[in-house]
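Undergrad: below is the structure, and that's it, no one-letter string:
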């Protein structure tokens, strides 16, 4: 389990030492390269601040990282299961193929057996792995200013309609709608915990969410509806500032966010969000704590709804709210991310206390 991993310093020391005791038990994701490795990888070791650690290959893939071509982290699982080995080899040989269940069956594999094997080893199915790999290539092309047709080919979709459909399912809008001349523009920010999408105007950040958050399409749809000309694509100053501040945050260098935020909501919801932003880094509060803070002690459920309505992750720190019994409770970005964010902020608090005055 993720929560049983040793602390960051222990794992980083194991990475430097290529400690075989952790081989297959933990994996390192390197934000500067976008790849994940076994801790015994022979490649040059990354800087401490560029590393995050996960207990499973699936968690690394879900966080947006690709397998290293030096240490081949998928190989151990592949060697343990001939079906996994064959399908991973087939995926490498045919990255252009839009994989389906029929392709898996044509290779002579039982669908339910393959599904269970991939879920057990990677936390996702083979088809999910193939689809995520293709879409990421397309997203990177769009984020760099490439045209839709170029992104379609990078994502290995044979038709523009198929690429648009896949894009729409994930982000709630077609890629052709993301033009570069809009007042609101979307861009991608890579983080150690997975890609994020940021939407900003020239003066304020309007949205910051992990790409795989289930509520993201609905949030983007609301922004689209509220803008007369829709959302474009490209980085604007608030998004660039957010990317810089997030880099410092994930490296445990700074927990301060000064990016100007567009917080459009009711007065009550704004009160809740303001209270969230007042929670010190490295600390947590319960929903009832927030309700008392804003002078509405009986409004715990309403506070929870306002917390869930937040669409600027991390900077409005809804991840700092936990259950009254100390349980993590729900988080749109996934409980594993919530746990890691809390760990990062504890490290930030520790760093600030030990810093020379």
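TA: Nice, thanks for sending it over. In this text the structure is predicted, and so the values were computed from the model without any measurement. Numbers count the residues shown, from 1 in each chain.
Undergrad: hey, let's count contacts and neighbours off CA atoms from now on
TA: Will do.
Undergrad: tell me which stretches of the stretch 251-357 of the chain form helices.
TA: With helices called from DSSP state H, counting those that start in this stretch, the stretch 251-357 of the chain shows them at 267-277, 287-293, 300-308, 335-354.
Undergrad: those: which one's closest to residue 204?
TA: Residue 204 lies closest to helix 267-277 among these, at 16.2 Å (Cα to Cα).
Undergrad: give me the contact list for the closest one.
TA: For helix 267-277, the external contacting residues (Cα atoms under 8 Å, 6 or more residues apart in numbering) are 263-264, 290-291, 293-294, 303, 306-307, 310, 315-318, 320.
Undergrad: and with 10 Å instead?
TA: The contact list for helix 267-277 (Cα atoms under 10 Å, 6 or more residues apart in numbering) reads 257, 263-266, 278, 284-285, 287, 289-291, 293-296, 302-307, 309-310, 312, 314-321.
Undergrad: any chance you could map the strands in this structure?
TA: In the chain, strands defined by DSSP state E lie at 27-30, 35-38, 51-54, 66-67, 184-189, 196-200, 205-210, 231-233, 285-286, 321-322, listed in chain order.
Undergrad: for the fourth one, packing partners?
TA: It stands for strand 66-67. In this structure, strand 66-67 makes packing contacts with strand 27-30, strand 35-38, helix 57-62, judged by 3 or more Cα pairs under 10 Å, 6 or more residues apart in numbering; DSSP states H and E.
Undergrad: one more structure, for comparison:
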């Protein structure tokens, strides 16, 4: 079914969401208050009178209209960028070749280890200490596969002994360093998008994860990937992820309607069948769950189809957002209905609302 409706929220819907303080609309629109000259997220706790409120579909429009950002809800902080302190922390770790940060480093950066632990746990599915360890071991892993002497690798990455390195390596990869040349891993990277920070994962066969960092299912996806691929998750680059970043940029610019990056669909035979059918839904079109069930030859399996749709781990590229309710309603989406609306509007018009 071709989309004929705009998925931009109506004035009434925006008013209702704002006065309900509905955080699922954060990022979909902004609320400006004429009497104070500020603009907020829909979830902001402020409660101005209705006659003093106006709505904007982008941060840029609100700023150009002369409004300044609310100091309470901070709407100017882009959903697509990690906080500056995280970037500084990563740069410091890389500059020290993955060595542990000293107390002076933490003090100079003005960051507490606990704050870093929480952020990396929420966005990478691992603590900051685990992230640092994974970075060191990933570099060691690559060097071993390239044939560098094991002794050189061990001491180059800050390990005092071969036994300590071997224990850490085996804990991460499930095999001793001597078997590194035959061991696989899942490479993960954070990618900035107009809809927020996403985490992408890839194995040699293709893309195996693309999910929003604030998605509640992210930790479950990590666990499933580790089990399905029997591999460690490492924060490193991969050619498939480089290709994905390029194609996502083109997609959000309205210049790409299909993705060519390969995907690695790991699931039950039924799930894989549903996910493959999702990839056949044309850009700019939507279908209902019952039609999706009919397309895979199981017209009575609508609930099972909906569950498989909800367990899709590769958002956007495997377009589960193109499945809507039979009555045209958006229904659920793991990344939030506001993201589903924006994706459909992008595909309908060729640009995100407000651009």
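TA: Nice, thanks for sending it over. The shown structure was predicted, so the numbers you read here are calculated from the model rather than taken from an experiment.
Undergrad: and the helices and strands packed on strand 66-67 of structure 1, which is most packed in?
TA: Highest mean neighbour count among those (mean count of other Cα atoms under 10 Å): strand 27-30, with a mean of 28.
Undergrad: how about the helices and strands packed on strand 66-67 of structure 1, which one is nearest residue 184 of structure 1?
TA: Per Cα to Cα, nearest to residue 184 of structure 1 of these: helix 57-62, 27.2 Å.
Undergrad: just to revisit the earlier point, so which of the helices and strands packed on strand 66-67 of structure 1 is nearest residue 169 of structure 1?
TA: helix 57-62 (16.7 Å).
Undergrad: how much distance is there from the closest one to the middle of the chain?
TA: Relative to its parent chain, helix 57-62 of structure 1 has a centroid offset of 10 Å by Cα atoms, centre = their mean, to the nearest Å.
Undergrad: for the spatially most central residue of structure 2, which non-adjacent residue is spatially closest?
TA: The centroid of structure 2 falls nearest to residue 198 when counting by Cα atoms, centre = their mean (1.9 Å). Take residue 198 of structure 2 and drop its neighbours on the chain: the residue closest to it by Cα to Cα, 6 or more residues apart in numbering is residue 212, 4.3 Å away.
Undergrad: what of residue 260 of structure 1?
TA: residue 204 (5.0 Å).
Undergrad: same deal with residue 253 of structure 2?
TA: Nearest non-adjacent residue to residue 253 of structure 2 (Cα to Cα, 6+ apart): residue 351, at 6.6 Å.
Undergrad: kindly report the same for residue 11 of structure 1.
TA: Residue 11 of structure 1's closest residue in space is residue 53 (Cα to Cα, 6+ apart), at 7.5 Å.
Undergrad: that older thread, contact partners for the aligned partner of the residue nearest to residue 198 of structure 2 in structure 1?
TA: By TM-score structural alignment, residue 212 of structure 2 lines up with residue 210 in structure 1. Residue 210 of structure 1 makes contact with 63, 188-191, 193-198, 216, 311-313, 332-334 under the criterion Cα under 10 Å, 6+ apart.
Undergrad: write the ChimeraX selection for whichever of these are buried.
TA: Per 16 or more other Cα atoms under 10 Å, the buried members of those correspond to this ChimeraX selection:
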select :63,188,189,190,191,193,194,195,196,197,198,216,311,312,313,332,333
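Undergrad: ok, for residue 347 of structure 1, nearest residue in space, not its chain neighbours?
TA: In space, residue 347 of structure 1 is closest to residue 252, 6.4 Å off (Cα to Cα, 6+ apart).
Undergrad: aligned partner of that neighbour in structure 2?
TA: So residue 252 of structure 1 corresponds to residue 254, using TM-score structural alignment.
Undergrad: for that match, grab the count of nearby residues.
TA: Close neighbours of residue 254 of structure 2, defined as other Cα atoms under 10 Å, add up to 16.
Undergrad: wait, residue 245 of structure 2 sits on residue 200?
TA: Yes: the pair residue 245 of structure 2 / residue 200 is scored as a contact, 9.4 Å apart, by Cα atoms under 10 Å.
Undergrad: overlap of the contact sets of the two?
TA: 189-191.
Undergrad: rebuild these as TSV, extending it with distance to residue 346 of structure 2.
TA: Listed next are those as TSV, based on distance: Cα to Cα, whole Å:
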residue	distance to residue 346 of structure 2
189	24
190	22
191	19
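Undergrad: which one of these is nearest residue 70 of structure 2?
TA: Looking across these and measuring by Cα to Cα, the closest to residue 70 of structure 2 is residue 191, at 26.5 Å.
Undergrad: ok, the closest one to residue 62 of structure 2 distance?
TA: Per Cα to Cα, to the nearest Å, residue 191 of structure 2 is found 26 Å from residue 62 of structure 2.
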